[in-house]
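# structure here, sequence nowhere to be found:
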């Protein structure tokens, strides 16, 4: 039996070192050399301060900024550790809501969101990504239509011409990857930072 345990233990140790330590460290180091910004989390800085990541959405609620998709992520309730409370864009608890199409809670939330959005802009149809959560709850992007829908509200709040804001959205719209993968999208954090820059000019 010891004759069988020894080679098995050696093999287990060797594979643990190779696949559990050497390979991850090598890939992390290589990624840091080839793609330093992405390996560091695609962080965005302003004036030497990190303001967020282009990979994780932020909970923006002000009328003078573009808003992202709703987020269903939660966090532990500080008052009762056995319960959770809503915590939009909580990267430590990435998840969707798991509510199905027959869920009364989902229907109520979507109906409320639709009413709020229609109050902001009654002239255009509400884009679906402004009332639905993503599977991760951390989606940093919205569709160009979702950004355009918010232009009248932001133009009013910031006293900027709508055409200027539409041009800003267009200039920050990313196309499909390789021309065929995914959908056109706008990164909300990048767009909001560009909006602040536009106002300072």
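Here it is on my side, so go on. Everything quoted here is computed from the prediction, not taken from an experiment.
# alpha carbons only for contacts and neighbour counts from here, please
Fine.
# please name the residues that touch the closest residue to residue 154 other than its chain neighbours.
Leaving aside its sequence neighbours, residue 154 sits nearest to residue 64 (CA to CA, 6 or more residues apart in numbering; 4.8 Å). For residue 64, the contact set (CA atoms under 8 Å, 6 or more residues apart in numbering) comprises 153-155, 157-158.
# could you dump those to TSV with neighbour count?
TSV is the format used below for the contacts of residue 64 (neighbours: other CA atoms under 10 Å):
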residue	neighbour count
153	19
154	21
155	19
157	13
158	14
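# I'd like the residues you listed laid out as JSON lines, including distance to residue 188.
Converted to JSON lines, the contacts of residue 64 look like this (distance: CA to CA, whole Å):
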{"residue": "153", "distance to residue 188": "15"}
{"residue": "154", "distance to residue 188": "13"}
{"residue": "155", "distance to residue 188": "16"}
{"residue": "157", "distance to residue 188": "17"}
{"residue": "158", "distance to residue 188": "17"}
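# is residue 76 in a helix, a strand, or coil?
Per DSSP: H, G, I helix; E, B strand; the rest coil, the local secondary structure of residue 76 is strand.
# which residue packs closest to it, ignoring adjacent ones?
Nearest to residue 76 is residue 84, by CA to CA, 6+ apart, at 4.4 Å.
# presented hereafter is structure B, for comparison with structure A:
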């Protein structure tokens, strides 16, 4: 009988007191993150989360970091390959070659290496700038327009004060679509 009372107490306190208290606290402290940081398209429909990378492969979009889990949130994982593993080096070399990287025009490391989760939504400022020429050519835009767009979207690490160094790829591509539609 004591175990049954304990079970009822735990279910009630955790399910009906603790959980709503934590969700309420999150809604007050971080309202956007507590609802998944969903981004909406012009039609008002959700198109993705600011917190999770999405796969962009077309030349007219900025590309995110590579993903060891093919951008599948249910299988989030790093590659588990050590930095000395030849498979990791071969994959990085193939990605660098697909971007047209050369010794005179080296590719930023974040564009050839997956994050620990495989779902990092941000690239470095250098990674975004590295892709400007390709995207400008594919969209028929001026590179200066894209550099301005990147500057507007970039932010410091964790949103703290400092120089902007991160760019959210989904936000950048949405702004890119708006810029192209306005032309």
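Done, it's in. In this text, all values refer to a predicted model and were calculated from it rather than measured experimentally.
# TM-score for the pair, please.
Superposed pair, TM-score by TM-score structural alignment, normalised by the length of structure 2: 0.87. Supporting alignment: 180 aligned residues with a CA RMSD of 2.3 Å.
# picking up where we left off before, quick check, the residue nearest to residue 76 of structure 1 in contact with residue 73.
No: here residue 84 of structure 1 does not reach residue 73: they are 9.7 Å apart, not a contact under CA atoms under 8 Å.
# of these two, who's got more company?
Neighbours were counted for residue 84 of structure 1 and for residue 73 using other CA atoms under 10 Å; residue 73 has more, 24 against 14.
# state the distance from the more buried one to residue 64 of structure 1.
Note on residue 73 of structure 1: its distance to residue 64 of structure 1, by CA to CA, to the nearest Å, is 24 Å.
# now do the strands in structure 1.
Counting by DSSP state E, structure 1 has strands at residues 43-46, 49-53, 74-77, 80-86, 141-142, 173-174, 185-187.
# map residue 54 of structure 1 onto structure 2.
Counting by TM-score structural alignment, residue 54 of structure 1 lines up with residue 50 in structure 2.
# sorry, slip of the keys, the one I care about is residue 101 of structure 1.
Using TM-score structural alignment, the equivalent of residue 101 of structure 1 in structure 2 is residue 83.
# what is the burial count for the nearest residue to its match once chain neighbours are set aside?
Excluding its sequence neighbours, the residue lying closest to residue 83 of structure 2 (CA to CA, 6+ apart) is residue 89, at 7.7 Å. Counted with other CA under 10 Å, the neighbours of residue 89 of structure 2 add up to 16.
# what does residue 14 of structure 2 give?
13.
# that one pairs with which position in structure 1?
Match for residue 14 of structure 2 (TM-score structural alignment): residue 19.
# cool, and residue 128 of structure 2?
Using TM-score structural alignment, residue 128 of structure 2 pairs with residue 147 in structure 1.
# residues contacting its match?
Applying CA under 8 Å, 6+ apart, the residues near residue 147 of structure 1 are 66, 169, 186.
# 7 Å - rerun?
Listed by CA atoms under 7 Å, 6 or more residues apart in numbering, the contact set of residue 147 of structure 1 reads 66, 169.
# report the separation between it and residue 29 of structure 1.
If you go by CA to CA, the gap between residue 147 of structure 1 and residue 29 of structure 1 works out to 37 Å.
# in stretch 155-167 of structure 1, what's buried?
Buried positions in stretch 155-167 of structure 1, judged by neighbour count with 16 or more other CA atoms under 10 Å: 155, 162, 165-166.
# swap in stretch 68-83 of structure 1?
68-75.
# what's the burial count for residue 149 of structure 2?
16.
# what do we get in structure 1 for it?
In structure 1, residue 149 of structure 2 lines up with residue 168, judged by TM-score structural alignment.
# all helices for structure 1, in order.
Counting by DSSP state H, structure 1 has helices at residues 2-17, 23-34, 36-39, 104-120, 144-158, 162-171, 188-200.
# could you identify which of the ones you listed is most buried?
For the helices of structure 1, the largest average neighbour count (mean count of other CA atoms under 10 Å) is found in helix 144-158, namely a mean of 20.
# average offset of it relative to structure 2?
After superposition onto structure 2, the average distance of helix 144-158 of structure 1 to its aligned residues comes to 0.4 Å, using mean CA distance after the TM-score superposition for structure 1.
# excluding residues flanking it in the chain, which one is nearest the most centrally placed residue in structure 2?
Nearest to the geometric centre of structure 2 sits residue 121, at 0.6 Å (CA atoms, centre = their mean). Excluding the flanking residues, the one nearest residue 121 of structure 2 by CA to CA, 6+ apart is residue 53, at 3.9 Å.
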